[in-house]
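> Sequence first, then the predicted structure:
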Amino acid sequence: MNKNQPRPHGPAWAAALIGVVAGAVALGVGQLAAGVINPKASPVIVVGDAAVDRTPAAVKDWAIRSFGSNDKLVLISGIVVVLALIAAGLGLLARRRVGYGTTGLMIFGVVGVAAAISRPDSGPFDILPSVIGAGAGAWALTILARRTWPVVEPGYEDLRPYRSEESTSTSPEPAPTSPEPPSPEPGSSEDPAPAGVPGTGRAELPPVMRAGGRLYEFDRRGLLTGVVVGAVAAGATELAGRALAGRLDVDTERAGIALPKPATPAKPLPAGVDLHIKELSPFSTPNRDFYRVDTALVIPQVDPKTWTLKIHGMVDKPVELTFADLLKRPLMEADVTLTCVSNDVGGPYVGNARWLGARLADVLRQAGLRSGADMLLSTSSDGFTAGTPIDIVMDGRDAMLAIAMNGEVLPQAHGFPVRQVVPGLYGYVSATKWITDIKVTRYDQDEAYWTPRGWAPKGPIKTGSRIDVPVGGSTIPAGRTAIAGVAWAQHRGVAGVEVQVDKGPWQPARLAEVPGPDTWRQWTIDWQATPGKHTVAVRATDAAGHTQTEEYAPPAPDGATGWHSILVVVK
């Protein structure tokens, strides 16, 4: 069927259905091509990454607050739903002209190409999954349209459409009697025309859809078989693409890594570091519970055997390290609390772990920092960049290239094989996961990922505190109870925590022990709870003498401020 041939009017649901199936074929074939070429070039992923890059900071902050670590799943699901709706619309267009629908699919292929090209880590072949997927979808739409509305009576293309009342009447008026048509002359190519069609001498066809001088019928069986085959093809190619994308078994590589003993082990945790209060955040956050906030829609699969870290820019001698090189260096352990700048007052995006890695300052000294350099522009394997102040890294704190977390090889979701950890800085300027490149540069010459999106170029962590017990909005029994939580002021340390009930006087809390100034600190206070509704607030003071301000400020552009308060009901 000519794709420019006008399509018949037919059931809207059938047209929408073939559009959705054609779109699914496009995504499945695109995923398969990405599995062969580059898993990160999947059309849904490149479009999703482009959407993340272009989303205003306020919207991203809202998404993180609303959906937490599920924000990426929500984004991908939303993209798929939107694409399904658009595909349904293209199916509706295709019942007019197939060319309208196929053109729409090719336009979305162009969108995928543009998104792939815009990625900072894109390769020369990353456009192919979008191109191949769009082509497969256009082909599938054409085939499905042919099966759904096949042309009937191909010998009568020249037959003009009946008026609707003529073609749909169930009891047509008898045709006037006409003389028998003359027999064709011997050797004539003209076929004898059957009687019955007014004015033509041809038999009337069944009441079928007519458009553009051709006759079509709606074939439910053709639609059903076409949709089933298309859906199976879409699912099979999607699964094959995912299997190819996961052919690098990073979990197997992780399991085969033996962690060396640190040359500088962390000191044993002091007695009393954990108050062991039910529902209070433990001093060391288990890896499975540690927060994850990053821009990667799909966790990068980085092979430690081929991983390298390049250190270049304003250095005397560029350095390139392999993972084996890193394991041979003298390693250090340190307990460090990380905090995301997106963490709102009382939020969950803060956690503490024991990290093992190579001291970053030593690696930079090996490269030789040149005078005037003030920023490390670190790059992740997925293209994310962070700008870290050099003076912070070089001032003696435990900044490192981490390879392990809480005694086990770094989990994939937290940056395997190597990530950056810098105490005292929010993660968006320091905690680059899946790190592959460090450029020694200047803030007036380069910008990191979040800076042009409205966030501050430097991100020192602000003093903060949170109430964990009792849970806000809960109902508790009257009597003696514990109010407890955590406070942090990385690289300064927490000097004191105070609690206020119903705007009464501030009462000092009892503090747990800590191994140093780079971790959070548990705190607690005993409270004689009386029946009624009560408001509880907390504030912390750091070792530099700074006390949290009551004035609330949102996370953007450089971290939230304000007192965390909760409402509880006592019965």
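Structure received.
> Please count neighbours and contacts with C-alpha atoms only from this point.
Fine.
> hang on, residue 498 in a helix?
No: if the criterion is DSSP: H, G, I helix; E, B strand; the rest coil, then residue 498 is strand and not within a helix.
> How about it, nearest residue that isn't a chain neighbour?
residue 508 (4.4 Å; Cα to Cα, 6 or more residues apart in numbering).
> ok now do the one you found, which residues does it touch?
496, 497, 498, 499, 525 (Cα atoms under 8 Å, 6 or more residues apart in numbering).
> ditto for residue 398
Contacts of residue 398 (Cα under 8 Å, 6+ apart): 334, 359, 422, 423.
> Return the member of these nearest to residue 44.
residue 422 (33.1 Å; Cα to Cα).
> tally of neighbours for the closest one?
Using other Cα atoms under 10 Å, residue 422 is surrounded by 27 other residues.
> What of residue 24?
28.
> List the first helix or strand encountered after the helix or strand hosting it toward the C-terminus.
Using DSSP states H and E, the element containing residue 24 is helix 12-37. Going down the chain from helix 12-37, the next helix or strand is helix 43-54, by DSSP H and E.
> Just name whatever secondary elements that following helix is in contact with.
If contacts are counted by 3 or more Cα pairs under 8 Å, 6 or more residues apart in numbering; DSSP states H and E, helix 43-54 sits against helix 12-37, helix 71-94, helix 98-118.
> Below is structure B, check it against A:
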Amino acid sequence: MAGYTALAASELTAALVRPAAGPVTVVGGAAIDRTPAPVKDYAIRTFGENDKVVLQLGILAVLGLFAIILGLVSLRYRRLGAGGVLVFGIVGAAAALDRPDSAGLGDALPSLVGAVVGAAVLYFLAGKATSTGPRPRVEGTSGWSRRGFLTSSAMTMVAATGAGAMARALTGWRGQGAATSRDELVLPAPASPAPAVPAGAQLKVPGISAFFTPNRDFYRVDTALVVPKVDADTWRLRVHGVGVARPRTFTLDDLLARPLIERDITLTCVSNEVGGPYIGNARWLGVRLAQLLAECGVEPPSRGGRADQLVARSVDGMTLGSPVEGIMDGRDAMLAVGMNGEPLPFDHGFPVRMLVPGLYGYVSACKWIQDIELTTFDAYDPYWVKRKWARKAPVKTQSRIDTPKPFARPSAGTVTVAGVAWAQSRGITRVQIRVDDGPWQEADLAAQDTVDTWRQWSYRWRAAPGGHSLTVRATDATGEVQTERRAPTIPDGASGWHSVFVTVT
């Protein structure tokens, strides 16, 4: 009960100070930052987009276990039990002050207030729960009173539950400004619309991925335990650093007043295993990043520029490092404000995110971006590079079988095998299928939208009864054939051929 009250008090304080400073959030963020990359990769692979929920439940389970231990200790040693609660408050406060997005000493208040309240409640309830029977009397107690203990417990639970409800209400109220700013945002028409998607880019094959991934289904992989709710009216983007002759700060209105481009771009997460789900295709609306940098006086290294790395920072402190040359080499790198015809969802970076075709997300797709610093790769290591991921991460040529699913049981006869292949910034020119250990067969390619989007493919297989292994590989426009060599996602993306096993009946 004391632990529950401590959490409620801390969350109520966080709602008043800053919701992101709640103890579960800051301790969870600290745990993510200190988790080795292979463990993070395992969590994403095992739990998918539920990895953060699993982490939060784990933190609460640990807190619950220690609350039980401290409760038992307090039946004999009230001061020691209460002191244990204060230690947890100090840990939470230290985690809050150590966060990259820490707003200062105020972020320590939720953990400290919760600890003080929890310690006081534990000391009080332990006194009410201590009998004068065979156990040694605890200092300051006056004997057992069932009615007094139950009455105090009920009052404690009611007060804690009320504080928790008030915390949720206040947090929701504080997020209303951001929600309203998104609801009221009207996106301008693009000065450079996306070319029409060719007829035939979407195959009519049951089970194949949709050419455009709906926003609600688009993958989300990031380290934010609480999705930032940024008010578009107060959002600012600062551009500065090495070689920036004219540093500037932009508002969202500044960006929307510029000529916007609209492009179809497939994004891929470096945590995507061979055949994995962390890839999606969308129509993005935004400002051409290379043009904005040029107006600030930035030159790429090939033209004498002093900076070779662009470090993007989000409102939650995440840092991503992108090669300046790759941003300014003519590809459609952008600061996106729209996704599939609407303002960015909060999960995907509202009000502004960055994306660079052809690079994995961890070096290019900064969500909730608020700062762009030009520097060098030698001078600064962003978040993932510090954790032994590669500095530069071009997307590898990959392909995936969408249908039939692994361990499917299709009927003998003609079976359509289909899926997607991608090599952003290069494009796909060939896809081949192999049945068991037989020869490679040419698959039929759907129409290609652009080199920055995935390409669908299909193959009509005359399936004989029995168990069969289906394998796919792709070739990109440079002539590079997708490698068979299996590699894990760390340090620069997985590689290998995707296979599924089916039983034909």
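Right, received. Where do you want to start? Keep in mind that what you see is a predicted model, and the values were worked out from it rather than measured.
> ok, back up a step: the residue mapped onto the residue nearest to residue 498 of the first structure from the second structure and residue 463 of the second structure, how far apart?
Following TM-score structural alignment, the counterpart assigned to residue 508 of the first structure within the second structure is residue 442. Note on residue 442 of the second structure: its distance to residue 463 of the second structure, by Cα to Cα, to the nearest Å, is 16 Å.
> what about residue 347 of the second structure, how many neighbours?
20.
> Same question for residue 477 of the first structure.
Neighbour tally, residue 477 of the first structure, other Cα under 10 Å: 12.
> Excluding chain neighbours, give the residue nearest to it in space.
residue 571 (5.0 Å).
> residues in contact with stretch 361-371 of the second structure?
228, 230, 235-239, 267-270, 312-316, 319-322, 348-356, 384, 391-393.
> got it, and stretch 100-119 of the first structure?
19, 23, 41, 43, 46-47, 49-50, 87, 90-94, 122, 126-128, 130-131, 133-135, 137-139, 141-142, 383.
> Inside helices: which ones of the contacts of stretch 361-371 of the second structure?
Counting by DSSP state H, the part of the contacts of stretch 361-371 of the second structure found in helices is residue 384.
> can you pull out the helices in the stretch 351-500 of the first structure?
Using DSSP state H, counting those that start in this stretch, the helices of the stretch 351-500 of the first structure run over residues 360-367, 390-393.
> okay, those helices in a markdown table with mean neighbour count and distance to residue 62 of the first structure next?
Converted to a markdown table, the helices of the stretch 351-500 of the first structure look like this (neighbours: other Cα atoms under 10 Å; distance: least, Cα to Cα, whole Å):
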| stretch | mean neighbour count | distance to residue 62 of the first structure |
| --- | --- | --- |
| helix 360-367 | 18 | 33 |
| helix 390-393 | 18 | 30 |
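> Of those helices, give the one that comes closest to residue 66 of the first structure.
That would be helix 390-393 among the helices of the stretch 351-500 of the first structure, by Cα to Cα, at 32.4 Å.
> Identify the residue range in the second structure corresponding to that closest one.
Counting by TM-score structural alignment, helix 390-393 of the first structure corresponds to 324-327 in the second structure.
> Residue 271 of the second structure versus the residue nearest to the spatial centre of the second structure, what's the distance?
By Cα atoms, centre = their mean, the mean C-alpha position of the second structure lies nearest to residue 222, the distance being 1.8 Å. Computed as Cα to Cα, the residue 222 of the second structure to residue 271 of the second structure distance reads 11 Å.
> Same check on residue 232 of the second structure?
30 Å.
> Show me which helix runs longest in the second structure.
Max-length helix for the second structure by DSSP H is helix 146-174.
> which residues are contacting the following helix or strand past it?
The helix or strand immediately downstream of helix 146-174 of the second structure is helix 176-183, counting by DSSP H and E. Here helix 176-183 of the second structure makes contact (Cα under 8 Å, 6+ apart) with 229, 230, 231, 232, 233, 343, 350, 351.
> repeat that for 7 Å
With Cα atoms under 7 Å, 6 or more residues apart in numbering as the test, helix 176-183 of the second structure has contacts from 229, 230, 231, 232, 233, 343.
> which residue in the first structure lines up with the last one?
Pointing back at residue 343 of the second structure there. Match for residue 343 of the second structure (TM-score structural alignment): residue 409.
> And for the third one?
Counting by TM-score structural alignment, residue 231 of the second structure lines up with residue 303 in the first structure.
> residues near the nearest residue to its match once chain neighbours are set aside, how many?
Nearest residue to residue 303 of the first structure in three dimensions, chain neighbours excluded: residue 250, at 6.4 Å (Cα to Cα, 6+ apart). Other residues lying near residue 250 of the first structure total 18 when counted by other Cα under 10 Å.
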